[in-house]
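Peer 1: make a model of this:
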Amino acid sequence: MDDVSFNQDFIEFLGNATSPFHAVKVMAQQLTAAGFVQLNDIEAWPGVAGRYFSIRNDSSLVAFVHGTEAGPLEGMRMIGAHTDSPCLMVKPKPEKHHKSYQQLVVEVYGGALLNPWFDRDLSLAGRVSFTDDSGTLRKQLVDFKRPLAVIPSLAIHLDREANSSRSINAQTDILPLLGCGDEIDFRALLATELAAAMQRENLDVSVKAVLDYELGFYDVQPAALLGLDNELLAGARLDNLLSCYAGLRGLLASDGRHSSLLICTDHEEVGSQSAAGASGPLLLSVLQRLAATATDYAMLVERSFMISADNAHAVHPNFSARHDDNHGPLLNAGPVIKSNANQRYATNSETAALFRQLCASVDVPVQSFTVRNDMGCGSTIGPITATAIGVRTLDVGVPQLAMHSPRELTGSKDPCRLAQVLSAYVNWGEALAAAPAAG
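Peer 2: Model prediction:
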């Protein structure tokens, strides 16, 4: 696995994974191509060695390898990430016609950086529910792909304080502009796009009426390598599709001997409190299906390990004082172990030690991050999973800049390095039981 080909594949993945729904669709396609079998949640699952995956709400995915030498009860090597990213979601009644301009009313999803959304070519992607001519309720993923809208900045001449004290009102200042002219019917617009999508996919499905949707704007500028020596990678949704993709590549590299699992859940950016989020029952239900009894389940959890992968804050060259002097991760210096004594991350000394050992086994450098004592600390799905399941958990991530911007930045070497470590993890020859106590 080399970083050049990895980055090429990752950039292609980002271009197609324009919403959590599309991210899961692309991952499912790659899993199917690699021989994984999709399971039906309302049917019994096979209890034999093999490669399987399951989808929840079209936006969360669990894929696992039932090992040939070590089944799930011997311990699962688990990887967790999330499919969602901060964005601007279209509201249910979005049409706004003002001064002859056609606009859409949006809702901010997650902790988005709002300033970078101005003056970007924006498109729409997500899931749409509709009825066909027979009255049957259907659903379909939609991605307009082409630029549809823009949020134009206010000229400096009309806001002389823009560079010193301007704040953004999320209700009034970030309405995307679609064009000029008469009022639009957004659902009719969606119906036209749905019909075109059906035709492109050779689906003989009619579209009678659009009933509802979950659609988010995204920047159409593709991800790209940049820097004097292509040492940087810029793109949308790096947080946290980078971890999803690295985890996917890690699982696909499994030799099948040991049991391993990848879970990519939705709604992390808003607290994970949903049926498809990390606080929901998805992982618990999967593990309980793999363990026939309560005793089996308890043994499975005690013998398992979770690596929660979510990007880390790299030192910003213009704002280096925002980091603890001894814990400022650098781009292209390896994945980061994230620690917090107040349990905002689930890492402890034992789980961190295993990750350091894994990194050393594949000659990958590793870094450490803790937040400054006088700043608040974010969190991840790690503590949520550790609390809900009781599994030993580690929080790691690739360092990045511009987190929660519509265009983020990371080093071009670290994504592949994380995938290499995760590949070593799922194929690790030793059991993942706790280290023995010193004599």
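Peer 1: C-alpha only now, for contacts and for neighbours.
Peer 2: Will do.
Peer 1: quick one: contacts of the strand or helix carrying Met27?
Peer 2: Using DSSP states H and E, Met27 maps to helix 20-33. With contact meaning C-alpha atoms under 8 Å, 6 or more residues apart in numbering, helix 20-33 is reached by 13, 16-17, 37-38, 53, 55, 58-61, 83-84, 126-127, 141, 241, 248, 252, 266.
Peer 1: tell me which residues in it are buried?
Peer 2: Going by neighbour count (16 or more other C-alpha atoms under 10 Å), the buried part of helix 20-33 is 20-25, 27-28, 31.
Peer 1: one step back: just the buried ones from the contacts of helix 20-33, in PyMOL syntax?
Peer 2: Restricted to buried positions by 16+ other C-alpha under 10 Å, the PyMOL selection for those reads:
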select buried, resi 13+17+37+38+53+55+58+59+60+61+83+84+126+127+141+241+248+252+266
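Peer 1: which ones among the contacts of helix 20-33 map onto helices?
Peer 2: Using DSSP state H, the subset of the contacts of helix 20-33 located in helices is 13, 16, 241, 248, 252.
Peer 1: one more, so I can put them side by side:
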Amino acid sequence: MEIKELKWERRLVWDVVSDEEKSRIFEFADDYKKFLSANKTEREVVETFVSELKAHGFRDISEGGDKVFMVNRGKALAAVAFGEKPLSEGVRIVASHIDVPRIDMKPVPLYEDTGIAMMDTHYYGGIKKFHWVARPLAIHGVVVKEDGRVVKVVFGESPDEPVLTIEDLLPHLARKAQYGKKIEEAIPGEKLNLIVGSIPLPDKENKDRVKLAILKLLNDKYGIVEEDFISAEIEIVPA
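Peer 2: You can find the predicted model right below:
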């Protein structure tokens, strides 16, 4: 064996895969991008997985069968396909988490400050806070009404809805407030409040007219009122 054959050289994958394999790679990536765009919360992922499982012959565990699934509170899922060999010969297990770092909405979050409607938040997981400012955001989640009905909320994704965002300082204002700090301190977590509106209701007799305008939008679309936020689970996600 020649000396040069002893050494392994790293090669780009694009130099070794066939055209057919490249097509499959891009097809997989395109499907994955669509999945990520359509499923931004645990609940949405579970709903999609349940639809896929049913399409492949799985049934709810209460119905029995050899291909079953079980949903836990709408946010976790287990699926089982029973084999022909005894359990003593082993099982194949695939496990994955579907929760992600995100920003959650606090109970009764909506308030108005200096003519801007905002929502109070707290972050979940080890987010990089600078990723979440000055970019379009949306709210996804569920609201449990007084009569027990569960209302699905997706707000900020449609072109005819407000563009939601979390503010950041302009460069000339950030010089003293941010530039000298460590990156995890430059944008405090308690400042990650969501801007949801700035156009007030026309009735000047009302107080907090911008907040009321947002409440009216939510009521017109989802039939919810401010008190419903107490029994809501709403997450802030990239739009």
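Peer 1: picking that back up, let me have the ones in helices among the contacts of helix 20-33 of the first structure in JSON lines, extended by distance to Cys180 of the first structure.
Peer 2: Formatted as JSON lines, these follow (distance: C-alpha to C-alpha, whole Å):
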{"residue": "Phe13", "distance to Cys180 of the first structure": "34"}
{"residue": "Asn16", "distance to Cys180 of the first structure": "29"}
{"residue": "Leu241", "distance to Cys180 of the first structure": "35"}
{"residue": "Leu248", "distance to Cys180 of the first structure": "43"}
{"residue": "Leu252", "distance to Cys180 of the first structure": "48"}
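Peer 1: what's stretch 92-108 of the second structure aligned against in the first structure?
Peer 2: Here stretch 92-108 of the second structure aligns to the first structure at residues 77-93, judged by TM-score structural alignment.
Peer 1: sec struct for Thr385 of the first structure, please.
Peer 2: At Thr385 of the first structure the chain is in helix, as set by DSSP: H, G, I helix; E, B strand; the rest coil.
Peer 1: show me what it aligns to in the second structure.
Peer 2: The alignment leaves Thr385 of the first structure without a partner in the second structure, by TM-score structural alignment.
Peer 1: what about Thr385 of the first structure, distance to Asn40 of the first structure?
Peer 2: Using C-alpha to C-alpha, to the nearest Å, one obtains 24 Å as the distance from Thr385 of the first structure to Asn40 of the first structure.
Peer 1: what about the two, which has more around it?
Peer 2: Using other C-alpha atoms under 10 Å as the criterion, Thr385 of the first structure and Asn40 rank with Thr385 on top: 22 against 11.
Peer 1: would you confirm that Asp219 of the first structure contacts Arg120?
Peer 2: Yes. If you go by C-alpha atoms under 8 Å, Asp219 of the first structure and Arg120 touch, sitting 6.3 Å apart.
Peer 1: in terms of neighbours, single out the busier of the two.
Peer 2: Higher neighbour count among Asp219 of the first structure and Arg120: Asp219, with 25 against 18, using other C-alpha under 10 Å.
Peer 1: residue in the second structure matching that one?
Peer 2: With TM-score structural alignment as the criterion, the equivalent of Asp219 of the first structure in the second structure is Pro238.
Peer 1: what range in the second structure does stretch 234-253 of the first structure sit on?
Peer 2: Taking TM-score structural alignment, stretch 234-253 of the first structure hits no residues over in the second structure.
Peer 1: equivalent analysis for stretch 420-429 of the first structure, please.
Peer 2: Going by TM-score structural alignment, stretch 420-429 of the first structure sits over no part of the second structure.
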